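**Q** Sequence isn't available, so here's the structure alone:
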């Protein structure tokens, strides 16, 4: 058997081309180097920016902070914690805390603190109406019902804030997931409780 003859055969070149395409496709889909990458994020707790009083739809004006004895306006209170939950692991080991914060100006923010999960392709932060389930039974449920995407995962370690749309119904959307959109699987999730 002549190795040079086999190497020049069109079938050999065709097989090599198919293998090269399969390898390129697998690298694109799985992005295995992400197992070794870490993206840290350290966003501060959000606050509502000081703004002039605004009239509401009923004509009333939002209250202004009263000055303190020093004559300076009182420092506004921090955001109100509306709901909170601890992450559980799904496809990848995931820990951290999720909090829904209501800012003084009425905006709502999902804050993820002390997140520690794997990096991965196409990771998103979703609010969902699906219950958080332990083990493999909970890996793929979050796209079965209603969900709202809050954006790309900013980092797989640390603290980050995600704006919640004003029309998102937090009475229905009671869980948060780190969702891999490419493979339709949850890396980890937390049930949000008042």
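**A** Good, I have the coordinates. Note that the structure is predicted; figures quoted are calculated from it, not measured.
**Q** hey, let's count contacts and neighbours off CA atoms from now on
**A** Fine.
**Q** right, and residue 12 touches residue 3 too?
**A** No: Residue 12 lies out of contact with residue 3 (C-alpha atoms under 8 Å); the separation is 11.0 Å.
**Q** Same drill for those two, tell me which one is more crowded.
**A** Ranked by neighbour count (other C-alpha atoms under 10 Å), residue 12 and residue 3 place residue 12 first, with 13 against 7.
**Q** Name the nearest residue to the more buried one, sequence neighbours excluded.
**A** Distances taken as C-alpha to C-alpha, 6 or more residues apart in numbering place residue 6 nearest to residue 12, at 6.8 Å, with adjacent residues excluded.
**Q** these two touch, right, the one you found and residue 15?
**A** No: applying C-alpha under 8 Å, one finds residue 6 not in contact with residue 15, separated by 11.8 Å.
**Q** Name the residues that touch the biggest helix by length in the chain?
**A** Of all the segments of type helix in the chain, defined by DSSP state H, the longest one is helix 10-30. Residues outside helix 10-30 that contact it (C-alpha atoms under 8 Å, 6 or more residues apart in numbering) are 6, 7, 121, 182.
**Q** Could you check how far that helix is from the centre of its chain?
**A** Put simply, helix 10-30 sits 33 Å off its chain's centre (C-alpha atoms, centre = their mean, to the nearest Å).
**Q** Now residue 115: closest residue in space that isn't a chain neighbour?
**A** That would be residue 96: by C-alpha to C-alpha, 6+ apart, it lies 4.3 Å from residue 115.
**Q** isn't that neighbour right next to residue 116, touching?
**A** Yes: at 6.3 Å, residue 96 counts as touching residue 116 under the criterion of C-alpha under 8 Å.
**Q** Use this one as the comparison:
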């Protein structure tokens, strides 16, 4: 009786792990994040109302741009930009971004053809569409020249943008 319980429990765990590893290949997650904007101060006239120069949004400043390439048999394409807005820097994947979905995907910086495990920007939000990843203020982007999408579950790259 105890063997049957252990066998059933093991099968449930194995099925759960298999689903977690395989299901991303059949699921598309599309993201549509806006470009971060910098809001100017709102000028007010003598009556407490906004003047004709109501709140203006200044567009972000593009620092670098590149394109994704697939790695390790995975498909990846689309535009990657490093932008500055609201006094912060971001890695931005544009709306043409597409990558093979997979388990445990994360966005990292890299250098000289190698991803940097310590330069984590966050979990991949979706495998298609525009998305922003804030670069921590203490991270010096001049130390890196690549943006990677890395699968931690299998320790393999899914895509890379060189000279970003």
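**A** The structure has been received and is ready for your questions. Note that the structure is predicted; figures quoted are calculated from it, not measured.
**Q** TM-score for these two?
**A** Scored against TM-score structural alignment, normalised by the length of the second structure, the superposed chains reach a TM-score of 0.77; 152 aligned residues with a C-alpha RMSD of 3.0 Å.
**Q** sec struct for the residue nearest the centre of the first structure, please.
**A** Nearest residue to the geometric centre of the first structure (C-alpha atoms, centre = their mean): residue 125, 2.3 Å. Three-state assignment for residue 125 of the first structure (DSSP: H, G, I helix; E, B strand; the rest coil): strand.
**Q** The counterpart of it in the second structure: what's it in contact with?
**A** For residue 125 of the first structure, the aligned residue in the second structure is residue 107 (criterion: TM-score structural alignment). The contact partners of residue 107 of the second structure, by C-alpha under 8 Å, 6+ apart, come to 120, 121, 122, 123, 124, 147, 148, 149, 150.
**Q** same thing but 6 Å
**A** Neighbouring residues of residue 107 of the second structure by C-alpha atoms under 6 Å, 6 or more residues apart in numbering: 121, 122, 124, 148, 149.
**Q** who wins for neighbours among those?
**A** residue 148 (28 neighbours).
**Q** Matching that residue against the first structure, which residue comes up?
**A** Using TM-score structural alignment, residue 148 of the second structure sits opposite residue 177 in the first structure.
**Q** re the thing from before, for residue 90 of the first structure, see how far away the residue nearest to the residue nearest to the centre of the first structure when sequence neighbours are not counted is.
**A** Leaving aside its chain neighbours, residue 125 of the first structure sits nearest to residue 178 (5.0 Å; criterion: C-alpha to C-alpha, 6+ apart). According to C-alpha to C-alpha, to the nearest Å, residue 178 of the first structure stands 9 Å off from residue 90 of the first structure.
**Q** what is in contact with the two at once?
**A** 186, 187, 188.
**Q** mind giving me CSV with those and columns for distance to residue 82 of the first structure and neighbour count?
**A** Shown next, in CSV, are those (distance: C-alpha to C-alpha, whole Å; neighbours: other C-alpha atoms under 10 Å):
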residue, distance to residue 82 of the first structure, neighbour count
186, 24, 27
187, 24, 26
188, 21, 28
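**Q** So which of the residues you listed is the closest to residue 77 of the first structure?
**A** Nearest to residue 77 of the first structure among those is residue 188, at 31.4 Å by C-alpha to C-alpha.
**Q** Which position in the second structure pairs with that closest one?
**A** In the second structure, residue 188 of the first structure lands on residue 159 (TM-score structural alignment).
**Q** Wait, that match touches residue 76, no?
**A** Yes: here residue 159 of the second structure reaches residue 76: they are 5.5 Å apart, a contact under C-alpha atoms under 6 Å.
**Q** measure the aligned residue in the first structure for residue 28 of the second structure to residue 155 of the first structure for me?
**A** Taking TM-score structural alignment, the alignment pairs residue 28 of the second structure with residue 38 from the first structure. Separation of residue 38 of the first structure from residue 155 of the first structure (C-alpha to C-alpha): 8 Å.
**Q** before we move on, what about residue 179 of the first structure?
**A** Counting by C-alpha to C-alpha - residue 179 of the first structure and residue 155 of the first structure are separated by 13 Å.
**Q** how deep is the aligned residue in the second structure for residue 111 of the first structure tucked in, by neighbour count?
**A** Matched to the second structure by TM-score structural alignment, residue 111 of the first structure sits across from residue 92. Neighbour count for residue 92 of the second structure, taken as other C-alpha under 10 Å: 24.
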